[in-house]
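Trainee: got a predicted structure plus its sequence, pasted below:
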Amino acid sequence: MSQLDRVLARIDSDLDTSLNRLFDLLRIKSISTDPAYKDDCRQAAEWLARELTEIGIPATVRDTTGHPMVVGHRKGKGKPGPHVLFYGHYDVQPIDPIELWEQDPFAPRIVTREDGSKMIVARGAADDKGQLMTFVEAARAFIAETGDLPLSVSVLLEGEEESGSPSLHPFLTANKDELSCDLALVCDTGMWDRETPAITTMLRGMVKEEVTVTAADKDLHSGMFGGAARNPIHVLTKALSGLHDENGRVTLPNFYEGVVEMPEDVTALWDSLGFDHEAFLGGVDLKEPAGEKDRSVLEQIWTRPTCEVNGIWGGYTGAGFKTVIPSAAHAKISFRLTGDQDPDQVRLSFRSYVRAQMPSDCTVTFHDQSGSPALRMPFDSPALAKGRKALADEWGREAALIGCGGSIPIVGDFKTMLGMDSMLIGFGLEDDQVHSPNEKYEMTSFHKGIRSWARVLDALAKD
């Protein structure tokens, strides 16, 4: 047997004890957003630090202004391959509404379905304790079977991901030299479907804007001033309606500067995934794609930039009527960015456009919000090719290279602060009920997830 075969065999034989360890972690009520669970969050951090240290990755609990980080290293001298930094988070979402849980959220259990398939049910089973433990158990098997890991590994486990990661940025800043590696591995993602593994290679960026248009110095009686006085809601909605043309494209000057077209082999791969946009939209009671007419729905949500109005208000919105012309109107607008779009230039273009729409007796103010660029892993990355092959070897089918319509802040921080690309490999499924009652993680996701990480580590270590 090869070294990898021995490691995989150990993973299979130790699955029950791996599950027991996962259950021990799942029993810890590490709800980061609720101060009542502060001690539980520390308990989870200390548990993970002990586990990592015991398997041969010396780790410590690092205090922050919030919940602690767990940092561990096993640096092999002269090891081939990149030095990787694995990231996961041990904190979980609140359990509300508790009455919708079938059993205690922190009493993990195995549920066997009629078809014989099994799932792990508990808060944190999929997000992210089950996911991070797939990596820990893979590392455990490698060290136990071979005496070492095939390459140098660092581990960073966070305790505030579910509450906005307020301590993460200063922690990375203070520990930049220690945590800067060649490649980050992030587990907080999912598969394409139950049989098809995936690597998330693209994350859209974000620009957020809040706008206020003011006309008169007070709300006005619509009978006395209607028709003569400027209505800022009219002004604002007219400006917003001009942000898209009849084909669904954003009209801001130079908006598409930096947007990158996908390689033909990648779009061909997406075509082969069998994505059903009618089912996708039908699941939320919609029928017709509303974005750029010449783009598929997968392109629209993965690789194309967007402009969306997230909220708009002004005047009287309570019960009944108050017939006023409001003094001010407000809106929140967000832009999802792709490729090399510059968040600052998008913001500047938007503000210039809105200012140009203002009548002489209206003023507009903007409230500074956040912005971040899009991220993507180069399709010709050697690490990506090795990761895809490793996953294909385990799952028996080619790994999908997918995009993510949202953003994962830690990935941006790794790139901008530590100079690392991130390879996002996870084994969650759409129906895992993450953040909801009766959260679950498939037994196949846990078992084959461990085996997958073992294959990925082995593959990355080879020339």
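Mentor: Here it is on my side, so go on.

Trainee: alpha carbons only for contacts and neighbour counts from here, please
Mentor: Will do.

Trainee: burial of the nearest residue to residue 461 once chain neighbours are set aside, as a residue count?
Mentor: Spatially, and ignoring its direct neighbours in sequence, residue 461 is nearest to residue 81 (4.2 Å; CA to CA, 6 or more residues apart in numbering). By other CA atoms under 10 Å, the residues close to residue 81 number 18.

Trainee: and residue 81, how far from residue 57?
Mentor: From residue 81 across to residue 57, the span is 18 Å (CA to CA, to the nearest Å).

Trainee: just give the nearest non-adjacent residue to the residue sitting nearest the centre point of the chain, would you?
Mentor: In the chain, the residue lying closest to the centroid (CA atoms, centre = their mean) is residue 408, at 3.8 Å. Spatial nearest neighbour of residue 408, chain neighbours left out: residue 203 (7.3 Å); criterion: CA to CA, 6+ apart.

Trainee: what's the spacing between the one you found and residue 75?
Mentor: 30 Å.

Trainee: more neighbours, those two?
Mentor: More crowded of residue 203 and residue 75, by other CA under 10 Å: residue 203, with 27 against 16.

Trainee: in three-state terms, label residue 255 for me.
Mentor: coil (DSSP: H, G, I helix; E, B strand; the rest coil).

Trainee: residues contacting it?
Mentor: 341, 346, 349 (CA atoms under 8 Å, 6 or more residues apart in numbering).

Trainee: just the buried residues out of those residues, in ChimeraX syntax.
Mentor: Under the burial definition 16 or more other CA atoms under 10 Å, those of the contacts of residue 255 that qualify are selected in ChimeraX by:
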select :341,346
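
Trainee: isn't there a strand covering the residue nearest to residue 461?
Mentor: No: Residue 81 is assigned coil when assessed by three-state DSSP, not a strand.

Trainee: correct me, but it touches residue 153?
Mentor: No: Residue 81 lies out of contact with residue 153 (CA atoms under 8 Å); the separation is 10.6 Å.

Trainee: closest one of the contacts of residue 255 to residue 425?
Mentor: residue 341 (25.1 Å; CA to CA).

Trainee: separation between that closest one and residue 204?
Mentor: Counting by CA to CA, the gap from residue 341 to residue 204 is 10 Å.

Trainee: do the same with residue 384
Mentor: Note on residue 384: its distance to residue 204, by CA to CA, is 19 Å.

Trainee: let's bring in a second model and compare:
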Amino acid sequence: MPHAQLQPVLDHIDADFDNSLQRLFALLRIKSISADPAFTADCKAAADHLASDIESLGFTAEVRPTAGHPAIVAKVNDKASGGGDGKARPHVLFYGHYDVQPVDPLNLWDRPPFEPVVTDHADGRKIIVARGAEDDKGQLMTFVEACRAWKSVTGALPVDVTILIEGEEEVGSKNFVPFLEANKDELKADFALVCDTGMWDPNTPQITTSLRGLVYDEVKIKAANRDLHSGMFGGGAQNPIRVLTHILGGLFDDNGRITIPGFYDGVKDLPPDILAQWKKLNLSPDSFLKPIGLSIPAGEKDRLLIEQLTSRPTCDVNGIVGGYIGEGSKTVIAAEASAKISFRLVEGQDPAKIRKAFRDYVTARLPGDCKAEFTDHSGAPAIALDWNMKPLAAAKRALDEEWGRETVLMGSGASIPIVADFKKTLGLDSLLVGFGLDDDNIHSPNEKYDLKSFHKGIRSWARILAGLAELPR
């Protein structure tokens, strides 16, 4: 039945698109910067605005307090109001966030960041420019507007929906995770929908099928009990900078593989059909690295660049400090040197085991007279969808139909911590479908969202909801 009703819903989306755009503009005008206490009232205003808008669709919407900025919980069960056929239906939890990044530096914006406008991109695309246009107000409103269209045309949604919107994603969601834990019984669903990701290119949709996990560690090597004069002690006293750089330099072999014992335990290769699809995408060093002034992939030499970026684990030295770094010279042997190291992890790797393996690796290579101290900064496991997950297949078919080309199933090299939190706290897998583009300038001046992304994003979610409704129960 939902597919039989789909075309009128899509027609309504097209006819009502100007109104959809104005509703997005109303949200974009609210200065909901979560990092700055000066905008606390604006964050509350954004939550109130969204809750009121969603409630107008027939949801029960509440603004809920947290220890920080409020969250929104909105529910609809159209079976209870006569909108369904009484049969069990999929229940989805849709997630988004209304908070945005600060706008600094303001002088680099072409226009005021909270005065949204549709304008022309340099290549002729129509774009929406404003802070939050893509991240995440434009993205979350694609789903809200798809729900609006279904309700307007049919009086009901094809699946049961809970909408969950937070106000602290841009500051780490530190108060949102306890909120999830406190409300986990109320937030039960079959799976989550997350619209905070992107497309492969402006015309090719993408479903993000995995997110890399993270281990962030800091190591400090100490030797003498004070800085030493290199003329008096050079050659006889251990130099922590030399020790540290020697250890870090051994983290990779000549083929780009990480040498920490056990690092690759549990890491799986891609399914052959997915690897074949990725090869067809022709992501090359020339297209990806040349714009940033590079030309040679730095990862494992026997892996495609696209694998290095998305489906393989990594190790990076993010910062290193030691000795004298001021103006002029100072002939000193530093008493200590430190480095910050991050590991991006893939499915099968345990963050705790990776952290221990790294520390064991360092400790085993310490010479006499040196000791190491470690600081744990953060850690999160990788997330990966089952390639045979039925909602994934349904969403892919819907996107294929809307965009007229095959949807790319692609892992992300980044981490979205809330997805791991949904799995850990609520037991939910997340379907990540977004319509952002690499050139959207999120977190930067002149943030934008393609008008096409917003329009077809709404249509895409309408199709996905119809597809999910037909999943076997």
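Mentor: Thanks, I have the structure now. The structure presented is a predicted model; accordingly, all values stated were derived computationally and were not measured.

Trainee: aligned partner of residue 197 of structure 1 in structure 2?
Mentor: When structure 2 is aligned by TM-score structural alignment, the residue opposite residue 197 of structure 1 is residue 205.

Trainee: from what I see, that match and residue 197 are in contact.
Mentor: No: here residue 205 of structure 2 does not reach residue 197: they are 10.7 Å apart, not a contact under CA under 8 Å.

Trainee: between these two, tell me which one has more neighbours.
Mentor: A side-by-side neighbour count of residue 205 of structure 2 and residue 197, using other CA under 10 Å, places residue 205 first with 27 against 20.

Trainee: can you map out the strands along the stretch 151-300 of structure 2?
Mentor: 160-166, 191-194, 206-211, 213-222, 228-229 (DSSP state E, counting those that start in this stretch).

Trainee: any idea how many residues pack against residue 395 of structure 1?
Mentor: 18.

Trainee: same thing with residue 234 of structure 2?
Mentor: 14.

Trainee: that one -> structure 1?
Mentor: Residue 234 of structure 2 maps onto residue 226 in structure 1 when the alignment is built from TM-score structural alignment.

Trainee: just checking, that match touches residue 325?
Mentor: Yes: judged on CA under 8 Å, residue 226 of structure 1 makes contact with residue 325 at a distance of 7.2 Å.

Trainee: just to revisit the earlier point, anything in contact with each of residue 341 and residue 204 of structure 1?
Mentor: 373, 374.

Trainee: so where do the strands sit in the stretch 251-400 of structure 1?
Mentor: 306-314, 324-325, 328-337, 363-372, 375-376, 400-404.

Trainee: now do the helices in the stretch 151-300 of structure 1.
Mentor: Secondary structure of the stretch 151-300 of structure 1, counting by DSSP state H, counting those that start in this stretch: helices at 168-174, 176-179, 222-225, 232-241, 264-271, 277-282, 297-302.

Trainee: mean neighbour count and distance to residue 129 of structure 1 added to those, as JSON lines?
Mentor: JSON lines is the format used below for the helices of the stretch 151-300 of structure 1 (neighbours: other CA atoms under 10 Å; distance: least, CA to CA, whole Å):
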{"stretch": "helix 168-174", "mean neighbour count": "16", "distance to residue 129 of structure 1": "18"}
{"stretch": "helix 176-179", "mean neighbour count": "15", "distance to residue 129 of structure 1": "21"}
{"stretch": "helix 222-225", "mean neighbour count": "12", "distance to residue 129 of structure 1": "57"}
{"stretch": "helix 232-241", "mean neighbour count": "18", "distance to residue 129 of structure 1": "42"}
{"stretch": "helix 264-271", "mean neighbour count": "12", "distance to residue 129 of structure 1": "30"}
{"stretch": "helix 277-282", "mean neighbour count": "13", "distance to residue 129 of structure 1": "28"}
{"stretch": "helix 297-302", "mean neighbour count": "19", "distance to residue 129 of structure 1": "26"}
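
Trainee: stretch 257-273 of structure 1 maps to which residues in structure 2?
Mentor: By TM-score structural alignment, stretch 257-273 of structure 1 lines up with residues 265-281 in structure 2.

Trainee: cool, and stretch 153-173 of structure 1?
Mentor: Stretch 153-173 of structure 1 maps onto residues 161-181 of structure 2, going by TM-score structural alignment.

Trainee: any idea how far the matching stretch is from the chain center?
Mentor: Offset of stretch 161-181 of structure 2 from its chain centre (CA atoms, centre = their mean, to the nearest Å): 14 Å.

Trainee: with stretch 179-199 of structure 2 instead?
Mentor: For stretch 179-199 of structure 2, the distance to the chain centre is 14 Å (CA atoms, centre = their mean).

Trainee: how long is that stretch end to end?
Mentor: Terminal residues of stretch 179-199 of structure 2 are spaced 30 Å apart (CA to CA).

Trainee: contacts for that stretch, please.
Mentor: With CA under 8 Å, 6+ apart, stretch 179-199 of structure 2 has contacts from 66, 90-96, 135-136, 139-140, 162, 205-208, 422, 425-426, 428-438.

Trainee: follow-up on the earlier one: pull the contacting residues for the match of residue 234 of structure 2.
Mentor: residue 325.

Trainee: where along the stretch 1-150 of structure 2 do the helices fall?
Mentor: Taking DSSP H, counting those that start in this stretch as the criterion, the stretch 1-150 of structure 2 contains helices spanning 2-15, 17-28, 40-55, 137-154.

Trainee: now the second one on structure 1. Mean distance?
Mentor: What it means is helix 17-28 of structure 2. Average distance, helix 17-28 of structure 2 versus aligned residues of structure 1 after superposition (mean CA distance after the TM-score superposition for structure 1): 0.6 Å.
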